[in-house]
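> Following is a predicted model, sequence given first.
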Amino acid sequence: MSDERREVEDSNAEVFQAMQVQLPEPEQAPADTGRGIGTSTLRKEDGKLVTGQARFIDDITLPGMHHLAFVRSPYAHAEIRGVDAAAALELPGVVAVFTNDDLGFESGVPTASNPTGDGKQPERPPLARGSVRMVGEPVAVVVAETRYAAADGAAAVEVDYESLPSVVDVEKAVADGAPLVHEDIEDNLSCSIRHETDGFDAAVAGAEVVVEQRIVNQRVAPVPIEPRGVVAQFVPASQEVTLYTSTQVPHYVRTFTAVVTGISEAKVRVIAPEVGGGFGSKLQTYAEEFVAVAASRALGGTPVKWIETRYEHMVATVHGRDQVQYVKLYAREDGTIVGLDLHVLANMGAYLQLLAASIPHLTLFMATGLYDIQNYRCRVDCVFTNTTPVDAVRGAGRPEATHLIERTLDILARRLGVDRLELRRKNFIKEFPYSSASGLSYDSGDYEKTLARALELTAGWEPDDGDGRRRGIGYSTWVEICGLAPSAVTSAIGIGAPGWESSTLRLHPTGKATVITGTSPHGQGHATTW
């Protein structure tokens, strides 16, 4: 190793060491009670995963199986003037090309969310019909003997598009004269969710300090290691279908497959094999699942497989966040928060997915965070744009709430010239149970104690910019809704499905018992904990 390289590596090592926080040794776990409490347990599901014996969607192969590839829109908004599949059908291995009208769907892709009861929910055909409203929207599906032939076939399908005006920015979408995403919705607004505590205006009128801030919570893509995928086989003789899908919600998929395709729900079997990550993006029912079932039926029972490409994932799988928040925080000179006034523009994308407007509704519920804010007003406008739909991703509406209140408290601390942590301590909820201004019940908590513990763990670590690098410690508080369904909150945020769970207990003559639950694991270790 050269002296120059050694010096660089030594320097990097010193910088890395300087950035470390020395954590204390973990406390000794309590003695084993005989029930596994306080002991380390080896995960039961890991053997097949680490030895390559687990079965994911792309490991499933059925006899005679064909492959699907989707023809997707390159336009954010366009009229479909025609679809010409002649060239594709001449390619070796291409079996069929289907559009929406070929597959006998009985409804569009469903949404289970309607928080206000009167939200505008435009139909989304599983394959575009008449026009496309986002890049990546599927227009046709190609069936071929191999995946490569299907991809070649999709590339050969010619779609005649007439480009239309589009809008991708949520603030521009609500401006006067904005292009309409759906021609029958005059203002691009799906719904407006509102909440206000009694006497809000009078309560904040005497506030000595007012902080106003526009906050952008940018759009994110979930990107699990395993993309989405589907294997479907329809059996004509019995009118039954088996659908393998990489999903977090097989029960939703089963119900909505029956609704969209017209197949009796009693004859729909959905299997979720090993799922290589979901993060909310697979907490959905997607057009491709319904198309696969319908394509197998149209082919007389030929099994079909579709595996999403990473490009498809980035344009056709749901995204998260994408809110613009206008925050107004009222306070006294001593730092006591008097009230919070919030207006959220939540980008829904071009269509409503499964939970849709219920996601920013959770932002409304959680925006007051861990703080004793008695006066609260919030308006959430759920807005259509010519973009990929936005739905549940990693926290689903609640990280957006945490970011906005924590960011605003830091601004207030600077405005008042006070320590940001002391400002938080002053406004923490201290008495429990506590009813929040958004209508939630907090059963317990000791936020000062957890903050004190965090400070203990970082004691003695200070920023050091002597080498030109600036380092520091950021602080944020966080509280989460647990046990969401079934509950009053589930109903309040407009989720049409009840969210119930069921189980079956079977006692055997041997004295053993078998418990069957509907819980679908996707990485959480259910086989071990159950």
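Structure's in. What do you need? Numbering: from 1, shown residues only.
> use CA for all of it now, contacts and neighbours both
Will do.
> Please list the residues outside the lengthiest helix in the chain that contact it.
Longest helix in the chain, counting residues (DSSP state H): helix 398-416. Applying Cα atoms under 8 Å, 6 or more residues apart in numbering, the contact partners of helix 398-416 are 211, 213, 215, 217, 321, 323, 325, 327, 329, 333, 335, 362-364, 366-369, 419-420, 423-424, 476-478, 480.
> Comparison target below:
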Amino acid sequence: MTEPPLGAALPRREDARLLRGLGRYVEDIAVPGCLYAAFVRSPHASAVIDRIDATATRAVPGVVAVLTGADLATLAAPLRIAPPIDGLYPVEMPPLPIHAARFAGDPVAIVLAEDRAAARDGAEAVEVAWSPLAAVTSVATAAAAGAPRVDSALPSNLVSRQGYATPGLADAFPAAPRVVTARFGQQRQTHAPLEPRGCIALWDEGRAHLTMRIGTQAPHPYRTALAARLGLRESQVTIDCPDIGGAFGQKIVVLREDLAVAAAARLLRRPVRWHEGRGENLIAALHAREDTVATRAAVDDDGTILALSCEIDADFGAWCFFPANYMARVIALILPGPYRIAQYGYDVRVWLTNKAPSGPMRAPMAITSWVMDGTLDAVARALDRDPLEVRARNLLRPADLPYVTATGERYDAITPAATQDAAATAIGYAAARARQRTDDGPLLGIGLCNVVESTTYGSAFYKAAGIPGSGHEAASVRVEPSGAVIGSCGLMGSGQGYETTLAQALAAGLGAAPDDVVVQLGHTDIAPYGMGSRGARGATAGGGALFLAGQRMRAKVLAIAAAMLGLNAADALTLRDGVVLRRIDDAWQPAGLTLADIARLAYLDPLRLPPGVEPGLHVVLAYDPPAMTYSNSTHACLVEIDRATGTPRILRYVVAEDAGTRINPLVVAGQTQGATSMGLSGALMEHAAYDADGQALAGSFMDYAVARAADLPDFDLHHLDTASPATPAGIKGMAEGGTMGAIGALMNAVNDALAPVGAHLDSGPATPARIWQALRAAGAV
């Protein structure tokens, strides 16, 4: 059983400042004597750098320095991505390109000036002599015979390929009564955080110390990487994160602009700051999601899946900040989702192209659930069966758990049948199905999507995947002499409400009042080394570490309390809301001590402590969560499509989810709504488009459409709370499942509406123009 304040719907404490405009972001930090940075970027998708001439730039008033890729190569090491994974080629990236640019927007020089305007003017004055080359702008062109190589050090544009098959997969297809094929494509997208990237680098020559003020989701790994590339010890680098205005995966690793700014500050011995514009963020920061997946399902006549195979092609862009197989392989590993599929196999291919580099974006495996449930919809259509019936026939049931998937993933506390029943009931599935019609009126579609969301990413996951690294998290807890509780861990929030939920987890473990608890995040000199915020590990890893550290602190506090009360042991004592309670006659009663009383003694009167107990109250604990923990959900979407224009309108949207122990129901609801909104926005309209020459076509919010509040429906949320048996307090995590479910539910609803008239969309986005074109191709308009 969990203890209060776990489960309490406490208001987010950070909102008191953020909603009043009192947040403190990188742009809000004043640093005297700062230089401003601006970058010179390639106008070509692929081009040789013949010469960079900064003569005119150095004459611009206020310009202090210009550094090229060749200059920076003497100040910082290249990034080498070479984990020992079969089928993955090692790649290397210089701090800035020296010989060739690989995408439109590639930074090739940095200009430092006394003010922002001078830096921008200086960047415009840099003359670069280019020799443009033919660009590789799609997977098809990357794979074509004789295609130009994006990375000349590789034998082809195929940077990674991994395959897997269960022993009986090959035999299952010839023996199956039916084989159903389906195809899915997700368009290229970008994170579009409200706050674009930015940083301030301060070099202290006297201490030989770099302080980097930057919004990053993973302060300690960021520090490790930055120090290594600059040739510094980690003790010479401090990462200090202010508030972050959204990240979604774009602010995890050291990107080239950050590195160049830090190297320039060290070289020039002056603070340097950089803030990118929206256009830079849209075309030159990380992109994501450009995947195509083809599936083959061997099925019985009743729709039972006998075997499933998939082929995945991912467009990874021009440079690798992450192992190229990482996102695509996770898609393949968890693609079977919450269904009983004994025979399964995949072929994952990752390609380099002349586009902005790719990285994780909220739910890097986002296409997974649409692929699986979209395949089930294809099976239902091929067999003329109801999609809900086909899902129910294949869904895992309580009696199947614990269940080990064909790829070795273990499910132990998921409830897909229950969430599907809840979502179908809430959306009014049977009534909606009865309302569908094929006359000239609007087309009605019902979309379902069952999601299994991977959360913890413990160290064992990385070990099994052959990727160096850890999945642990560490926490520090101090109780000060006044009874104030200060916790810290290696996470950094970018909108998740960590200052509230992590304080609740710590308060529950310790037995303190939540108002007495503060959690400090984002500063590497304060927090113990942790792996940061990514995936949905914040609650499970960070919350779990703080909960366990609180429990360890509680044990010490109660041992001291027992001595103060003249008891031989603390067995009959507990701590609740900062008050020591004693069990008397099967009832808990105040013992006359508070956490503040015990803290005062521990620090200021240590001679009264029990033998062997150290003065003070300070605990540090590291927690390595299970290799993977899973939450699950079902999304149901009711869509109406205007036949004349192709415009989709969401009539109802339901989410039934099981996130285990909800630390804070208000935050869970907000995370579900936010993740679902992001998924719907991507499925409906977002597209980081390129033309045939590799020019980015979405360089502003006039071109890169993001959903507004008026574009989105109300969300009807239903919660199941099945605790995980493998994590502290039963916490599972749930920050990305909304994105996964939204893409699948929306696209399945659109295709359900189009199916009666013979139309279909096998790729997003589901814009009115694309839907209308599908209707026209089917002769329905």
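Noted; the coordinates are in hand. Remember, predicted model here, so these are calculated numbers, not experimental data.
> Mind telling me the TM-score for this superposition?
The TM-score (TM-score structural alignment, normalised by the length of structure 1) is 0.89; 494 aligned residues with a Cα RMSD of 1.9 Å.
> just the strands in the stretch 51-200 of structure 1 please.
Remark: strands assigned in the stretch 51-200 of structure 1 by DSSP state E, counting those that start in this stretch are 66-72, 78-84, 94-98, 131-132, 138-144, 158-163, 189-196.
> rewinding a little: what's the mean deviation for the helix or strand that the longest helix of structure 1 is followed by versus structure 2?
From helix 398-416 of structure 1 onward toward the C-terminus, using DSSP states H and E, the following helix or strand is helix 420-427. In this overlay with structure 2, the average offset of helix 420-427 of structure 1 from its partner residues is 0.4 Å by mean Cα distance after the TM-score superposition for structure 1.
> Superposed on structure 2, what's the mean shift for the following helix or strand past helix 420-427 of structure 1?
Counting by DSSP H and E, the next helix or strand C-terminal to helix 420-427 of structure 1 is strand 434-435. Strand 434-435 of structure 1, aligned to structure 2 and superposed, deviates on average by 0.3 Å (mean Cα distance after the TM-score superposition for structure 1).
> against structure 2, where does the very next helix or strand once past strand 434-435 of structure 1 fall?
Next helix or strand after strand 434-435 of structure 1 toward the C-terminus (DSSP H and E): strand 441-442. Using TM-score structural alignment, strand 441-442 of structure 1 lines up with residues 410-411 of structure 2.
> mean deviation of the matching stretch from structure 1?
Mean for stretch 410-411 of structure 2 is 0.4 Å (mean Cα distance after the TM-score superposition for structure 1).
> hang on, the earlier thing: and the strands of the stretch 51-200 of structure 1: which comes nearest Arg43 of structure 1?
Minimum separation from Arg43 of structure 1 across these (Cα to Cα) falls at strand 66-72, 35.0 Å.
> re the thing from before, now mean neighbour count and distance to Arg35 of structure 1 too, for the strands of the stretch 51-200 of structure 1, in TSV please.
Conversion of these to TSV gives the following (neighbours: other Cα atoms under 10 Å; distance: least, Cα to Cα, whole Å):
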stretch	mean neighbour count	distance to Arg35 of structure 1
strand 66-72	26	48
strand 78-84	15	61
strand 94-98	21	56
strand 131-132	24	56
strand 138-144	26	51
strand 158-163	15	62
strand 189-196	18	46
